[in-house]
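[1] What follows is a predicted protein model with its sequence.
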Amino acid sequence: MECDVLIAGGGISGLTAAAFLAERGLEVTVAEASSEWGGCAGKFQRGPFLFPAGATLGMGFEQGGIHQRLFEKLGISFPYALPLETVMGIHTPAGYLEYKQNRTRHLEELGNMFPEAAERIVSFYQEIWKIGSEVKKLLGTLPVLPPASLRDIGDLLFSLKPSSVTVLPYFYKTVGQLLKKHRLHELFGFVHLLDAQLIDSMQTDSANCSAIMGAYALTIYHEGAFYIEGGLNRLAHVLSTAAKNSGAILEKRTWIQSVTQNKAGMFFATDQKGRRWTAPHFISTVPVQNLLELMDEPLKKKIGLRYEKKAQSRQWGTMTLYLAVKEDIIPDGTPLFQQVLTDEHGQMAEGAHLFLSLSSKEDRLRAPEGYRTLNVSTHTDLALWDTKEKYDAYKKQLRHKMIDGVKKALPLIEKGIVKEEIGAPKAWERFTKRKDGMVGGLPQTLDHALFNSLSHRTGVKGLWVCGDSIFPGAGTAGVSVSGYHVYRSIMRALGRRYL
């Protein structure tokens, strides 16, 4: 089977690239290994209950946001994003506060919890939001980092504004250094709160998070956070429909097992059933670890050692409880998104940090009247799951610890559960085909962020990569940008106009 572009993976990045490329008239085939579109933003059904597989909190749907801008380019609408006044409720050993979208109210909440440091917290956030604002301007033209061509360099220079020079001093700083500058590094409760936001968005803590990427993430929380009716799988549905309507061929349960390139530059990919595709352009959306397993040795040598080094980087796994619960055990006014922090020493994984995502009372796509669906997730070290004996025992242990944590937000949770599924790392590996069940992409530390990130260009003509291993990183907005970058570069390579 022949096509112009073969895309391995039907997650958000692959579907974004597919929708744009097909709209320009290219023959596009998307090969998705699972039976669902969306990857980590996919879904599954259990009876009358629909569960988002992973990602739940919507970002980038505001006016001028990444998703809104890409939809506008494609001429499609997305009426399913509902803005959140309260981004999330946060339960900590020091007390409870609500993370408000409004900046003034957010600072008031923090000032009430940490009155002794209120002025320092304000000055810290003023600096964070100033950096974040400048980064948002820089990213406005969707430049590529690290630049891998003269055109990339030109795009980056074009994106610079006179005020852009103000972010230069932060390129090699961490959020932790900014905390120290504002004498907040020893205010443990505040650092704990900040770590909780960054582990979910940047996959690392404040001590190690790139100051620029961390500032951008902490700014975006206040630009617009959204509840998506039916779940973030709606994004995959809209993109896959757009791609199909433009003529793309979308194949589920089609798992690309190998890819080679001949001397003429054509790619040959084979799936689990032995079916073969030929294309001059091959796009991989899978984590870098999976990509290396796909390629034959000559292709690995062509892309060099940079990918192998990145593949050795530590990435998180997750364990998620998928619960269907009775409506009457949920207190009035409960935020749809919550974090529960239980460890007094600031641990950010293994059930000490939980992210809760509750379906809206009115969302009939996720649960029938009188019920809600609830996702409860925690980061976990994949080394704790590497043998069957460890796996089975730890799954029970961690489930018990997570339910205890949920009780801090929903005290009657055990009385309300009517359906339960557990998604431990092997389940994630089966569902998404991601090696060992890793999620979230590379942590946005100084070693992996910005100019140290992986470009969508591999250095091999016709071989492109996108997804959460690639700049600008994880999250549906981030992977959408990487998919758009691939589309734009392919169109330029073909000498064609692009949106």
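    Right, received. Where do you want to start? Numbering: from 1, shown residues only.
[2] Could you use CA atoms for every contact and neighbour count after this?
    Fine.
[3] And the strands in the stretch 151-300 of the chain?
    225-228, 249-251, 256-261, 267-271, 276-279, 281-284 (DSSP state E, counting those that start in this stretch).
[4] closest to Ser469 out of those?
    Among the strands of the stretch 151-300 of the chain, the nearest to Ser469 by Cα to Cα is strand 281-284 (10.7 Å).
[5] which outside residues touch that closest one?
    If you take Cα atoms under 8 Å, 6 or more residues apart in numbering as the criterion, strand 281-284 is touched by 4-9, 14, 266-267, 291, 462-466, 486.
[6] For these, which single residue is the most surrounded?
    Gly14 (36 neighbours; other Cα atoms under 10 Å).
[7] which residues does that one contact?
    Gly14 neighbours (Cα under 8 Å, 6+ apart): 7-8, 30, 283-285, 466-467, 483.
[8] could you redo the last one with a cut-off of 7 Å?
    By Cα atoms under 7 Å, 6 or more residues apart in numbering, the contact set of Gly14 is 7, 285, 483.
[9] Redo those residues as a markdown table? Include distance to Val418.
    Converted to a markdown table, those look like this (distance: Cα to Cα, whole Å):
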| residue | distance to Val418 |
| --- | --- |
| Ile7 | 39 |
| Thr285 | 36 |
| Gly483 | 39 |
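[10] and the comparison structure, right after this:
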Amino acid sequence: MVKRSVGIIGGGLAGLTAAAFLTQEGWSVDVFERADAPGGCASDYLLGGCRFPTGATIAFGLEEHGALQKLLTALDINVTAHVLHHPLDIVLADRAVGIYTETSVQTQEWQQKFPSIAPQISRLFHQSQLIADSLYALAKVQWSWPLSSWHDVWIAASTLWQYPRSWWGLARYFTQPWRSLLSTYHLYPPKTPDQQAFMQMLDALLIDSIQTTSENASALMASLALDMYRRGSYTITGGLRTLADALVQRIERSGGRLHYRSIVKMCRWDESLKQWSISTGPQEPNECSDVINATGRPLPGPSAHVTHTPWSPMTPSTGAFRVDGVIARRHLPMPLASHLPRSFQIVLPDITGRPSYLHGAVYLTFHHNLCSNAQDILWTATAHTAVQYWHPRLPRSVYHARKEQAAAQVMAACDRVLPHLAALSSAVYVATPVTYYRFLHKHGVGGIPLTAQQLLHIAGSRTAHPHLYQAGDTVFPGPGTLSAVLSGFLAAQNVVGHRIRLRSS
């Protein structure tokens, strides 16, 4: 039997984090990544000599004692990060609402943009802050969900003893939908123009972070998502790829191995030898005692069914439609050009008379160009779309007609921020879920919708197989970068079978 060895399939932030902690704990680690670079959705790609981010551009949890910062410190990883005091504007049909880190500034924004309901909004966000603070207090003890061992039960019981007020404060919200909390402050159902606009703003924030609306969101997860900006959103110098590269260096420094362009064709458990066999091609298979699936998909092989649970009824059915572009700095208004990155969520209007292939909002980000001409600014606009609209077997003419219509809808939304954005740009690139599958080998993006009902069915890192674990945003839901890193850490902790103590320096 192979001892203290693990094969990690998927080299995104979840897989890399798990590998970094396992090598630190003395395990032999092999990471298999089908791309030619690490990071997954935290990586980047080259188009026309420019380096565009594959996914997110903003990180959460990097504040002092923040969840992400704590894990990076334990791994002796330092990244240069800058707090964004005004990270986002939400563009509604009749107003634009700024999201700020400073509570007093945010309160003034509520008073200006929603004057008739500003006091109720302030009380709602104060209550969300209290709920989020309780969740953070419980997260400090590093316990795993669901409870599937006596060790887990012991950690949960000691947490109850150590943080009784946090437990009881959260108990009533565990199965409560967010709309019930809204109704407590007379914000739901929306009746007045201010209430309706506020609900649109909330939906834009929640769909982006927890993949559902105010109507169905879990009160716990909605509170956590809305409190993230108050705690601080950060940009990392060099982009999130810098974080992925730092994890790779930490893994290799501790003796771990990364295999790029490695497509896992078979993952088989040998009961007689008590070991896994991972095949990536004609060469001899890799053997290991444990496997972490950090791909977000079932593994190929006879043991695939035991990892399918969290992605079965809750598989993300939302894809991303994306438009990337390059624009000269001189075409941007000075307030925008001097504060990069800068993001906008532009709520899409209802379309009548023809089908719409997009829903929710367009997320537009302007960011620095890390390649070629520093005077060029890159921009990325993404919107949610149903995966079934982009079936690879669609007739070519239908596919291109839908692509053209969706691109026009995205650019019309972007023009509300910067008129004639496409015309001012020197290059524009359009991608659909088919494009995502070609490069990332999955159509869906983001995690599962975090409704109160779904929260009860989150599977956690363990599977039905005692030596098979999983990591990713479907395992530890929440904002992408932070949830991926936390899920990787929890998977590593479950593999070693005990609580990993985090060094403070």
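    That came through, no problem. Note that the coordinates shown come from a computational prediction; the quantities given were computed from them, not determined experimentally.
[11] count of neighbours near the aligned residue in the second structure for Phe188 of the first structure?
    Residue correspondence to the second structure (TM-score structural alignment): Phe188 of the first structure is matched to Gln196. Residues near Gln196 of the second structure, counting by other Cα under 10 Å, number 15.
[12] Not counting sequence-adjacent ones, nearest residue to Gln196 of the second structure?
    Spatial nearest neighbour of Gln196 of the second structure, chain neighbours left out: Pro190 (5.1 Å); criterion: Cα to Cα, 6 or more residues apart in numbering.
[13] That neighbour and Phe198 touch, don't they?
    No - judged on Cα atoms under 7 Å, Pro190 of the second structure makes no contact with Phe198 at a distance of 8.5 Å.
[14] Of all the residues in the helix with the most length in the first structure, which ones are buried?
    The longest helix of the first structure (DSSP state H) is helix 118-138. Going by neighbour count (16 or more other Cα atoms under 10 Å), the buried part of helix 118-138 of the first structure is 118, 120-122, 124-125, 128-136, 138.
[15] tell me what that helix is packed against?
    helix 211-223 (3 or more Cα pairs under 7 Å, 6 or more residues apart in numbering; DSSP states H and E).
[16] check the fit of the helix it packs on onto the second structure and give the mean distance.
    On superposition with the second structure, the mean distance recorded for helix 211-223 of the first structure (mean Cα distance after the TM-score superposition for the first structure) is 0.8 Å.
[17] what does that helix correspond to over in the second structure?
    The aligned range for helix 211-223 of the first structure is 219-231, by TM-score structural alignment.
[18] can you pull the buried residues of that stretch?
    Result for stretch 219-231 of the second structure [16+ other Cα under 10 Å]: buried residues 219-229, 231.
[19] any chance of those in CSV, with distance to Gly255 of the second structure too?
    Output for those, formatted as CSV (distance: Cα to Cα, whole Å):
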residue, distance to Gly255 of the second structure
Ala219, 43
Leu220, 40
Met221, 37
Ala222, 40
Ser223, 40
Leu224, 37
Ala225, 37
Leu226, 40
Asp227, 38
Met228, 35
Tyr229, 37
Arg231, 35
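[20] from those residues, which single one is nearest Gly49 of the second structure?
    When those are compared against Gly49 of the second structure (criterion: Cα to Cα), the nearest one is Tyr229, at 32.7 Å.
[21] quick one, what contacts Ile413 of the first structure?
    329, 407.
[22] In the second structure, what residue corresponds to it?
    In the second structure, Ile413 of the first structure lands on Leu421 (TM-score structural alignment).
[23] quick one: secondary structure of the corresponding residue of the second structure for Leu323 of the first structure?
    Matched by TM-score structural alignment, Leu323 of the first structure corresponds to Gly325 in the second structure. Taken by DSSP: H, G, I helix; E, B strand; the rest coil, the conformation at Gly325 of the second structure corresponds to strand.
[24] how far away is Gly325 of the second structure from Lys403 of the second structure?
    16 Å (Cα to Cα, to the nearest Å).
[25] So for these two, which residue has more residues nearby?
    Neighbours per residue (other Cα under 10 Å) separate Gly325 of the second structure from Lys403, with Gly325 holding more: 23 against 19.
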